[in-house]
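Visitor: Coordinates for the following, if possible.
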Amino acid sequence: MTKTNPGRFFEDYEVGEVIRHAVPRTVKMGERALYHALYPARHALHSSDAFAQICGLPFSPLDDLVTFHTVFGKTVPDVSLNAVANLGYAEGRWITPLWPGDTVTATSEVIGLKQNSNGRSGIVWVRTTGRNQHGETLLSYVRWVMVRRRAEGPAPEPVVPELAAAVAVEDLVVPEGLNFKGYDFGLAGEPHRWGDYAVGEVIDHVDGVTVEEAEHMMATRLWQNTAKVHFDATLREDGRRLIYGGHVISLARALSFNGLANAQMIVGLNGGAHANPCFAGDTVRCWSEVLDKAETAAPGVGALRLRLVAVKDGGESAPTLKGSDGKYLPHVLLDLDYWALIPL
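Guide: Presented below is the predicted three-dimensional model:
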């Protein structure tokens, strides 16, 4: 009997199955330090206990994307170890902040299956939930991946889930106690508040970061993401290791500080696509488009729906994403639609 785990293949999934992921992960200030070292992350609420206390929180929570990466990493051995590509996200909601010292666990429910026409792979949809040691939900989201088949065979009956185009404003969860009435714009780094942004506005975030092999390898290990394509150069014909898509998300989110320094917390993930592969040596730049605005019930707290687009090298800074064939242009790396909380 083999004792190693070859990973799941497309035919190993059943709709309705709930997968309990190993291994629990306790996160502390070390994860914050490494996160801020790997990315130019500097949003004030995730950097300073004193600033968080001004905003009504007991101390500074870990970055929202630390929650995402930690939960995502738990799922990889069971969901995407044999993935060809991670295709998209939907219905993501951050429910409870992740505090230093919390222990993260994750489960995923298989909610859809569809074999590809080539018979060699298929699409698997899962709804993943990350929880803390108290059983409280930290984060819930849907993602879909293209997974290899072990062998050719009859296709299962396709089940394609219906997913919301966006998380409804009333379903966004504002952390308990969050209050932006006494918000310090000087310490945050920019004066721009909710009312300064207009739907349809496009913000060029100006700065760029060249992806280094060592940094993306360290990041992928940090999140305990074991997907083979990120480590084993022999798995691709070009001999290159694929950059973990979440690494690009965090780079782009950090770069968006220049122009969106006050978009302090991510609370909703409406949709997203890793449009093209990213490799070491690529230079990532990004821009954001304001898609929608809403007020919340929390004191002084508004929400912006933002489209964050990352491009590589000489890619355009203007909102041109797809060609006439409807496919993403080769320079587009990421197309992410999310909700963030910002002072009114």
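
Visitor: going forward, measure contacts between C-alpha atoms and count neighbours the same way
Guide: Noted.

Visitor: Could you measure from Ala214 over to Thr220?
Guide: 10 Å (CA to CA, to the nearest Å).

Visitor: which of these two has more neighbours?
Guide: Thr220 (21 against 9; other CA atoms under 10 Å).

Visitor: Would you mark the buried spots in the helix or strand where that one lies?
Guide: Counting by DSSP states H and E, the element that carries Thr220 is helix 213-222. The neighbour-count check on helix 213-222 (16 or more other CA atoms under 10 Å) flags His216, Met217, Ala219, Thr220 as buried.

Visitor: Now do the same contact list for the first one.
Guide: Translated: His216. Ile243, Tyr244, His247 (CA atoms under 8 Å, 6 or more residues apart in numbering).

Visitor: got the contact list for the last one?
Guide: Residues touching His247, when contacts are defined by CA under 8 Å, 6+ apart, comprise His216, Ala219, Thr220.

Visitor: can we see that at 7 Å?
Guide: His216 (CA atoms under 7 Å, 6 or more residues apart in numbering).

Visitor: any idea how far it is from Ala280?
Guide: Noted for His247: a distance of 11 Å to Ala280, by CA to CA.

Visitor: got it, and the second one?
Guide: From Tyr244 over to Ala280 the distance is 11 Å, taken as CA to CA.

Visitor: For these two, indicate the residue with more neighbours.
Guide: Tyr244 (22 against 17).

Visitor: Setting aside sequence neighbours, what's the nearest residue to that one?
Guide: Leaving aside its sequence neighbours, Tyr244 sits nearest to His230 (CA to CA, 6 or more residues apart in numbering; 6.3 Å).

Visitor: re the thing from before, check which element follows the helix holding Thr220 along the chain.
Guide: helix 245-255.

Visitor: and which of the buried residues of helix 213-222 is nearest Val142?
Guide: Thr220 (20.5 Å; CA to CA).

Visitor: Following up with a second sequence; could you model it the same way so I can compare the two?
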Amino acid sequence: MAKTNPGRFFEDYTVGQQIQHAVPRTVTVGERALYHALYPARHALYSSDEFARGCGLPGAPLDDLAAFHIVFGKTVPDISLNAVANLGYGEGRWLKPAYPGDTLRARSTVIGLKQNSNGKTGVVYVRSEGLNQRDELVMSFCRWVMVKKRDVEAPAPETVVPDLAQAIAPGDLVIPEGLDFTSYDFALAGEAHRWSDYEIGEQIDHVDGVTIEDAEHMMATRLWQNTSKVHFDATLRADGQRLIYGGHVISLARALSFNGLANAQMIAGLNAGAHANPCFAGTTVHAWSEVLDKAETTAPGVGAIRLRLVARSGGEAFTLKDAAGRYLPHVLLDLDYWALIPL
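Guide: Presented below is the predicted three-dimensional model:
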């Protein structure tokens, strides 16, 4: 009897199915160091225990996206091992910071299914949750993935597409306990721009670019214990290329956004996200942002800013879609998120 696991295929999912994911992960300062080595990540709150303590936290947490990648990676063997592509995100909320010493695990619920017209693949919608060793929710997010069918003759399931909120309401954002920006040190943070300096509709070109290499991408994807075959096995694609993990592009774009948004310290909500076009080694990534909304919070000195973050492989900054509403070929990522910033 075979003991290896080929992973789930589209017909293995049912709406309402609950999946407990294997291999909890205890995080250390090593994850932080590797995250900052893999990306030009330098937001002060995650770089300095002293800066974080000055903002009311017990120390520097693990970068929000590093925690996201760890939880995401736990879900891959059960959700996207046989994925063609990870398509999008919604209703993401960071509920509690993760600190070195915390153990993260994940669970998911299937909330939708839709077979594609070609009959060879289908879209699986899940809501995944990350928990710490105290069974406290650290984060929750929805994503949808295109997954291969094992048997193209298998009947299509009833189509269920979840109705997800277009954006997290500002009042539903969770502010980390103790966070206080009233004594925020702008000089140490790297920029003087605060919440009141940004206008809705303002666009920011983050200027810098980074060329992605296979080696760093594969190291990052292994770090998150993401086992999706398309990221490692070059024989799975006709062009012989490994697909760059979409989260790698997210973290790279977020790190590039430091230039212009250095004080957008913590990610609190993920409203929507799409990997518009595939990314491969050798691609040089640039990023730009647009301010979509602003809101005050109940935490002292803390504001919320809603941002569109776009990663591009070329083309002009601030270009996104064509006249028909399709993403332009140079657009890699379109991410809509809430960040916490000093007032």
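
Visitor: quick one: the helix or strand hosting Gly112 of structure 2 to structure 1 mean distance?
Guide: Assessed by DSSP H and E, Gly112 of structure 2 sits inside strand 103-115. Overlaying structure 1 shows strand 103-115 of structure 2 at a mean distance of 0.4 Å from the equivalent residues (mean CA distance after the TM-score superposition for structure 1).

Visitor: Any idea how far that strand is from the middle of the chain?
Guide: 15 Å (CA atoms, centre = their mean, to the nearest Å).

Visitor: Can you list the neighbours in contact with that strand?
Guide: By CA under 7 Å, 6+ apart, strand 103-115 of structure 2 touches 14-21, 24-27, 71, 74-75, 121-133, 156, 159-162.

Visitor: hmm, 8 Å instead?
Guide: 13-27, 70-72, 74-75, 121-133, 156-162.

Visitor: Just the buried ones among the residues you listed, please.
Guide: Buried, going by 16+ other CA under 10 Å: 13-15, 18-19, 21, 24-27, 70-72, 74-75, 121-132, 156, out of the contacts of strand 103-115 of structure 2.

Visitor: what's the angle from the helix or strand hosting Gly92 of structure 2 to helix 246-256?
Guide: Element membership for Gly92 of structure 2 (DSSP H and E) is strand 83-94. Here strand 83-94 of structure 2 points in a direction 50 degrees away from that of helix 246-256 (axes from the mean of the first three to the mean of the last three CA atoms, to 10 degrees).

Visitor: what's strand 83-94 of structure 2 packed up against?
Guide: strand 137-148, strand 266-275 (3 or more CA pairs under 8 Å, 6 or more residues apart in numbering; DSSP states H and E).

Visitor: what's the mean deviation for whatever helix or strand comes next after the first one versus structure 1?
Guide: Next helix or strand after strand 137-148 of structure 2 toward the C-terminus (DSSP H and E): helix 186-189. Its aligned residues in structure 1 lie a mean 0.3 Å from helix 186-189 of structure 2 after superposition (mean CA distance after the TM-score superposition for structure 1).

Visitor: Report the buried residues of helix 186-189 of structure 2.
Guide: Ala189.

Visitor: Stretch 192-210 of structure 2 now?
Guide: Those would be His193, Arg194, Trp195, Tyr198, Gln203, Ile204, Asp205, His206, Gly209, Val210, for stretch 192-210 of structure 2 by 16+ other CA under 10 Å.

Visitor: for the first one, what are its contacts?
Guide: Shown in contact with His193 of structure 2 (CA under 8 Å, 6+ apart): Leu261, Asn263.

Visitor: May I ask which helix or strand encompasses it?
Guide: Applying DSSP H and E, one finds His193 of structure 2 in no helix or strand.

Visitor: how close does it get to Ala156 of structure 2?
Guide: The value you get for His193 of structure 2 to Ala156 of structure 2, if CA to CA is used, is 52 Å.

Visitor: Hmm, Val290 and Arg305 of structure 1 touching each other?
Guide: Yes. Contact criterion CA atoms under 8 Å: Arg305 of structure 1 and Val290 qualify, at 6.1 Å.

Visitor: Looking at the two, which is more packed in?
Guide: Neighbour count, other CA under 10 Å: between Arg305 of structure 1 and Val290, Arg305 has more, with 25 against 18.

Visitor: Does that one lie in a helix or a strand, and which?
Guide: Using DSSP H and E, Arg305 of structure 1 sits in strand 301-312.

Visitor: Packing partners of that strand?
Guide: For strand 301-312 of structure 1, the packing partners by 3+ CA pairs under 8 Å, 6+ apart are helix 245-255, strand 283-295, strand 332-343.

Visitor: Mean deviation, the very next helix or strand once past the first one versus structure 2?
Guide: The element immediately downstream of helix 245-255 of structure 1 (helix or strand, assigned by DSSP H and E) is helix 257-260. Its match in structure 2 and helix 257-260 of structure 1 itself, once the structures are fitted together, sit a mean 0.2 Å apart by mean CA distance after the TM-score superposition for structure 1.
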